[in-house]
Structure formats: structure tokens, C-alpha cells
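K.L.:
sequence unknown, structure follows:
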């Protein structure tokens, strides 16, 4: 019996270990100053004391699957190259030539045998070693005695995702992720690949993006169309290091929604996803979530999908993880959403929202990515082609889908209010416990940096 089967005992009739609550963490009731959302001095300290000292999600492992594959990762003022080296390891380097500072790669993704600087043609192998200096005889030997390899950074892989850190002394990635790593591994992201990748610039601070995606308290006001198929009653779990998760129950109406009986079109879509004909379903809305769980369990048994590693709620719900500082991962058996909130290099009133949908193809009738993810008919689900990154600039329609477009329209309004003298700082409810947990960790790291 393997580790996952031991951890997740589906067929015993016991409460699934996955759903067990994390030990309680009390982050207090303090009201933090709102300058964290707009003050330029705070943003500069934040870059040095948080981003430069943290593990950062750089790319999915599937983007650097073969030797020579590389992915460019831009965040704040820095740019990195993640590359699959010839010996099979994944490494990461600053995307900068040591000669005159030119960036080496401009493409988001690609495959290459070596890196060549576009300015003076210096060449580097995939490990970052300099292998050729143009006209070396014109350099004094004492100049080329200086280090002229690429500058590498810490790079580690976990749960099918590649992380980098600018801090050479940071602890192992697996140690930090330990509370949630087995849970993430259950989704087998390492066998998924990107089927949609969109990036858009938003007129707000990156923490405003983290805040909005870390709670569902706002759904009734900003996304009322979701209330027919998503429940507001959720489980929230917190772990040290700024890690958290939240269950978002699907296929049952929010208690705020007026009709608790009818199988509305939103729930009908979810039934269809699970292979249930909505027209032939005789139950009420209160019974659809269980029906979907049972149908997915039966599909797994028939197709050998291995869903015995999942709890009942994992089969129907979205399980959303926060990885400090700027990542959220929405997990589903068939696909995952990766969300990254990337700070602007110099303006705390802007950030870049980067989102990927990852999917694992199964050639079987009815198996698909969740319809509510809004994938178009032109999306290639086979994994044979990696889609380009579609980047919309500030002021352009983001075209991310109805719900995300609503968020992009609202956050600049929140950002403007955060700078008002009338706003004294956020007042978080228990529904926003993940926000308080995130900001507590942010403040802890900022204070630790100030103490050094």
C-alpha cells in the first residue's frame, strides 16, 4: 500500500485525513496600517526583505520538461532563466550577461543549446558557465580573471512546480512546504501541462490581488452570478510560514441564494461535467454535490483514474492554497489554476496578474477540464502545443473571463480607497482569516529584516 493510500483512506468510511483541520493559529486582531498598499518606501523594503528572501514560484515543471527547455521568470525588477540542463537537473540563473548587463533571453519559453548574449555574443552553457568570450585577446588577463559565469540562484522542484530563491541561505523548499506538500502532490501536477496562460496588468498593489483571491466573502457583492453554484460556508486552515488553504464547495447554492431546491443552469453545468444528464436528474440542488462526488468516483473506477487518493470534497470542490508571498493554487482532480501576483518594478499602485490553467489529458469519454474554468473550444487539451502567454497591458480589456474581469475592475477602486485619509487599515472578519495570516507573516518578515 503506497503513501497516498495510507494518507487518504477513502473506502473505510472514516473522515478523510485530507479534510482534517490544521491546528489553530490565532493571528490576533490588530489593524495594520494601510501604507503597505501604496507607500513606495514600504514597497522597496518589501522587495528586499520579503521577495528577495522567499521561495518564489517560477514556472511549472512541464515548461522545462526536456534538456534545453527554458522559461523566463520576471518579477519586480528582476528576470530569471529556469533551464533544464543537459545532465537532467533544473537550474536557474539571473537573466543577465556578466559582461555589460544585457538580458540574455527575451522569449517567455523556448528550447536552446546554449545562451548567447545578443549584445556581444558571449556564450554560456545551460549550467551558466561561460564557454566563449568574443575576441578574448582584447581583454587584459586580469579582467577575465573576474568571475564571468552567469549568476545562479537557488532552484528546487516540488509537486510539479519549480521555485527559485535569491537568498542563498534559505532553508530547503520541502521543509517550508511540508504542511501542504503531500496534499499538493496528490493532484499530480507533475503530470499536468499548461493549456492556457494569461497575464494582465492591474491598477492595484499586488497585495490587493492576494487579498481578493484569499477570501470568498466578496462573492455575493462582486460575483453574484456564482451564488447559484458555490457555497459561502467554507473550511479555512492555516499553517506556519504564511501557508493556508480554503475549501470552496461547488454544486450547492450559497445560503444567500434564494432558490435552494431547483437544479439551476450553473449546477446543471457541473452535473454535465461529472457525466450526469441534468435533464434526467430527479434530485434537488441540495443533492447535486453528493451526486457529482459519486459520479466522479464511478468514473475513476471505470477509467483507472486513481481518485481513491481524493476525499469526497476534493472531487466536487475547489481547494485553494496560498503559498507566501504571492501564489495561490486552485486544485481540482482534473486541472489546477495557478495564480501569481507579481509586484511592479517601481510602482506600488500596479501589479501583474499571471494565471495558468494546467490539465492532464485522459483519452476517455466525458473526461474534461471543469467547464466553469471557461476554456474556449479552440484550447488544445492534448498537451502537444504549449500555448503562448497572452499579455494585456494596463488600460486594455483583460479578457480573463467574467469573474476575473470583475476583479480587475474592482481592485483599482479598492486601491484608490486604500490611499484615503479616511481609511485607517483593514478590519478582517473570520471569513478573511487567510488575509490576516498572510499579513501577519508579511509583518514578521519585514520586522526580521529591519532587525538585521
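P.N.:
Sure thing, it's come through. Predicted model only: the values in this text are computed from it and were never measured. Numbers count the residues shown, from 1 in each chain.
K.L.:
please count neighbours and contacts with C-alpha atoms only from this point.
P.N.:
OK.
K.L.:
could you work out the end-to-end span of stretch 208-227 for me?
P.N.:
Distance between the boundary residues of stretch 208-227 (Cα to Cα, to the nearest Å) amounts to 23 Å.
K.L.:
how about residues contacting that stretch?
P.N.:
By Cα atoms under 8 Å, 6 or more residues apart in numbering, the list of residues contacting stretch 208-227 from outside reads 37, 232, 253-254, 256-257, 322, 326-328, 341, 353, 403, 406-407, 411, 414-415, 431-432, 434-435.
K.L.:
from those residues, list just the buried residues.
P.N.:
Buried subset of the contacts of stretch 208-227 (neighbour count, 16 or more other Cα atoms under 10 Å): 37, 232, 253-254, 257, 322, 326-328, 341, 353, 407, 411, 415, 431-432, 434-435.
K.L.:
show me where the stretch 201-350 of the chain has strands.
P.N.:
Assignment of strands within the stretch 201-350 of the chain using DSSP state E, counting those that start in this stretch yields the ranges 236-239, 243-248, 318-323, 327-331, 335-343.
K.L.:
could I get those as CSV with distance to residue 210?
P.N.:
Written out in CSV, the entries for the strands of the stretch 201-350 of the chain read as follows (distance: least, Cα to Cα, whole Å):
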stretch, distance to residue 210
strand 236-239, 15
strand 243-248, 12
strand 318-323, 9
strand 327-331, 8
strand 335-343, 7
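K.L.:
with respect to residue 292, which of the ones you listed lies nearest?
P.N.:
Judged by Cα to Cα, the one of the strands of the stretch 201-350 of the chain that comes nearest to residue 292 is strand 318-323, at 13.4 Å.
K.L.:
helices or strands next to the closest one in the packing?
P.N.:
Here strand 318-323 touches strand 243-248, strand 327-331, going by 3 or more Cα pairs under 8 Å, 6 or more residues apart in numbering; DSSP states H and E.
K.L.:
if you set the cut-off to 10 Å instead, what comes out?
P.N.:
Judged by 3 or more Cα pairs under 10 Å, 6 or more residues apart in numbering; DSSP states H and E, the packing partners of strand 318-323 are helix 181-185, helix 206-213, strand 236-239, strand 243-248, strand 327-331, strand 335-343, helix 433-451.
K.L.:
identify the residues contacting the closest residue to residue 332 other than its chain neighbours.
P.N.:
With sequence-adjacent residues excluded and distances taken as Cα to Cα, 6 or more residues apart in numbering, residue 332 is closest to residue 318, at 6.0 Å. With contact set as Cα atoms under 10 Å, 6 or more residues apart in numbering, residue 318 has these partners: 230, 246-250, 329-333, 336-337.
K.L.:
here's the one I want to compare it with:
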């Protein structure tokens, strides 16, 4: 085994979520993810099991698809008959974290509203009920997005394939239901999620065509889309300014708006709760 054994690689976990790292010199997982890891901790990940996995090929550059999951500004145009019916994009509260990570908390349009899509699904024991009363999504840089929920966590991973193609993996984790097959209620929950996901994917190839157009002169972003800008700032930092051709980099402007470490999940929930309450009132 010492001569012909498999090469060792690093593997770390957050509960039952396992992460593989091919870089032996990389910092520990929790140190890297920081507040993203603490948000996942709030979902009691040690009590979750894998419910479902799917992979979807998309005809666009991976950055096009990542951008679409970092804001809720598009609800009025893309999700008119689904998500826009219950989420108030005007009240979206955004937090930028070091390292390209970020969080978005979006209140429901009606106070006390409950998602009918989770009816019949158990909650993870011990999760703060606040998470059931709002919509929260975290970005783990560079390619992990999770709209966490005490009823089940979808983990979306965005992988580049070629310059204009990519794959999104969707892994669902939920409370352990014990012996027997997966409860039928999960079939509806996953189907509803994929229907909404399909709405996000429907214009990906057309956006890619626009990106490659000689007429493109850049994209205007509003304050609700600053998670997108934050992501691209981090990408440029990791590439290195000296290696980016003129005209392709973004100006580093968001440093003063990044929340520094030391603010725990309770602080995060309180800021999100205050924002949601002010919008509802």
C-alpha cells in the first residue's frame, strides 16, 4: 500500500455535507467558508441525509448562470407566476462577506405566510423558527449557492465545461425519515424547485449569445445586484490585476461594504429579521 496506494486527498465535512479539496495547502474548510459554514450549521447538518441529486447541462458560460442566482431583481420578469407571488424583492437585504462569499435575505410579501411547497415535510429539529419566516440564500465562493430552509437544503454547484457550456448540480439534503422509501411529498417539493430552476435556465443560451456580441458595452448593475459585482471583484483579485487584459477587469469599489468576521449567526439573523420587519411594516 505504501508504494501503490491511492493518492490521498483532503476531505472535510460540515455535518453530512462533505467537501473534497485537491490542494493540500488550502486553508481548513470552515476557515475558508466562514459565515457560510455557520449558516449551514444553523440547519443542523449532522441531522440531514442526501435526498436527491441531479445534473443539468446549460449552454452558457458558468459566470452567466452564477450571476442569475445572486439577486432577486429578476423576479418580476422571470418568475411572474411562481416566486414573485410570495417574495418581496424590494425588501431584499444583502450582506457581502470576505473572500467573495455573500448572503441574501428576502422577506415574504405577507407576514405569517407559509410556503405550501413544504407542507407535510418535517422541520429539522432545533432550527430557529425565524428561518421558516423568510427566504435566505448564501453563496460559498466560487460556485456554491444554497437557499437554506429548515425543511431541506438544496445545494447548487455550478461547474464550467467549456467557454460557453456548464453544468449545474442540484443536491437535496433533508431530515432523516427513517426506514422505508423516500416520502412521496419530496417528489412534489423537488419537482416544484426544478420548475423554478427551469425558469432561471430558459434564457441562458440567449444571454450567452448577447455576451459574445460585438455590440456589448458592459452591464449596468443596481444596488440589488451588488452580490454579482462582489463575486467578480473577488475573481479579479484571485486572477491578479497584472494578469487581466485592459478593459476586462472590474474596479474594486465594495471594500468598505464587506462585513468583517466576528459577527455570529445570531447577529446575522437579527439584522435580517429587522430588515424583514421594517419592510412588512
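P.N.:
Thanks, I have the structure now. Owing to the predicted nature of the structure, the values given are computational and were not obtained by experimental measurement.
K.L.:
tell me where the stretch 351-452 of the first structure has strands.
P.N.:
Assignment of strands within the stretch 351-452 of the first structure using DSSP E, counting those that start in this stretch yields the ranges 351-359, 390-392.
K.L.:
corresponding residue for residue 55 of the second structure in the first structure?
P.N.:
Residue 55 of the second structure is assigned residue 199 in the first structure as its aligned equivalent, the criterion being TM-score structural alignment.
K.L.:
secondary structure class for that match?
P.N.:
Assigned with DSSP: H, G, I helix; E, B strand; the rest coil, residue 199 of the first structure falls in the strand class.
K.L.:
what about it, neighbour count?
P.N.:
For residue 199 of the first structure, the number of neighbouring residues by other Cα atoms under 10 Å comes to 20.
K.L.:
quick one: contacts for it?
P.N.:
With contacts defined as Cα under 10 Å, 6+ apart, residue 199 of the first structure is in contact with 339-341, 352-356, 389-393, 398, 400.
K.L.:
do residue 193 of the second structure as well
P.N.:
117, 154.
K.L.:
any idea how far it is from residue 115 of the second structure?
P.N.:
Distance, residue 193 of the second structure to residue 115 of the second structure, using Cα to Cα: 12 Å.
K.L.:
kindly report the same for residue 188 of the second structure.
P.N.:
The value you get for residue 188 of the second structure to residue 115 of the second structure, if Cα to Cα is used, is 13 Å.
K.L.:
isn't residue 94 of the first structure right up against residue 83?
P.N.:
No. The pair formed by residue 94 of the first structure and residue 83 falls short of the contact definition of Cα atoms under 10 Å, at 11.2 Å.
K.L.:
could you check which of these two is surrounded by more residues?
P.N.:
Between residue 94 of the first structure and residue 83, residue 83 has the larger neighbour count (other Cα under 10 Å), namely 29 against 22.
K.L.:
can I assume the more buried one sits in a strand?
P.N.:
Yes. Note on residue 83 of the first structure: a strand contains this position according to three-state DSSP.
K.L.:
now which residue in the second structure aligns to it?
P.N.:
Using TM-score structural alignment, residue 83 of the first structure lines up with nothing in the second structure.
K.L.:
what of residue 208 of the first structure?
P.N.:
Using TM-score structural alignment as the criterion, the counterpart of residue 208 of the first structure in the second structure is residue 64.
K.L.:
go on, residue 175 of the first structure?
P.N.:
By TM-score structural alignment, residue 175 of the first structure lines up with residue 31 in the second structure.
K.L.:
gap between the host helix or strand of that match and the chain center?
P.N.:
In the assignment (DSSP states H and E), residue 31 of the second structure maps to helix 29-33. Here the centre of mass of C-alpha atoms in helix 29-33 of the second structure, compared against the chain's by Cα atoms, centre = their mean, to the nearest Å, lies 16 Å away.
K.L.:
what about it, how far off from the first structure?
P.N.:
If you overlay the two and look at helix 29-33 of the second structure, the average distance to its match in the first structure is 1.5 Å (mean Cα distance after the TM-score superposition for the first structure).
K.L.:
touching that helix from outside, list them.
P.N.:
Defining contact as Cα under 10 Å, 6+ apart, one finds that helix 29-33 of the second structure is touched by 10-14, 19-21, 26-27, 36-39, 97-101, 139-141.
K.L.:
one more pass at 7 Å, please.
P.N.:
12, 37, 140 (Cα atoms under 7 Å, 6 or more residues apart in numbering).
K.L.:
mind giving me the PyMOL command for buried ones among those residues?
P.N.:
Command for PyMOL, covering only those of the contacts of helix 29-33 of the second structure found buried under the criterion 16+ other Cα under 10 Å:
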select buried, resi 37+140
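K.L.:
distance to residue 81 of the second structure added to the contacts of helix 29-33 of the second structure, as a markdown table?
P.N.:
Supplementary listing: the contacts of helix 29-33 of the second structure in a markdown table, determined by distance: Cα to Cα, whole Å:
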| residue | distance to residue 81 of the second structure |
| --- | --- |
| 12 | 40 |
| 37 | 33 |
| 140 | 29 |
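K.L.:
please report the distance of the spatially most central residue of the second structure from residue 122 of the second structure.
P.N.:
For the second structure, residue 145 is the residue whose C-alpha lies nearest the centre (Cα atoms, centre = their mean; 1.9 Å). Relative to residue 122 of the second structure, residue 145 of the second structure is positioned 23 Å away (criterion: Cα to Cα).
K.L.:
before we move on, what about residue 194 of the second structure?
P.N.:
Applying Cα to Cα, the value for residue 194 of the second structure to residue 122 of the second structure is 20 Å.
K.L.:
neighbours of the match of residue 175 of the first structure, how many?
P.N.:
Burial of residue 31 of the second structure, expressed as a neighbour count using other Cα under 10 Å, amounts to 10.
K.L.:
which residues belonging to the helix or strand containing residue 50 of the second structure are considered buried?
P.N.:
Using DSSP H and E, the element containing residue 50 of the second structure is strand 48-58. Buried residues in strand 48-58 of the second structure, counting neighbours by 16+ other Cα under 10 Å, are found at 48-51, 58.
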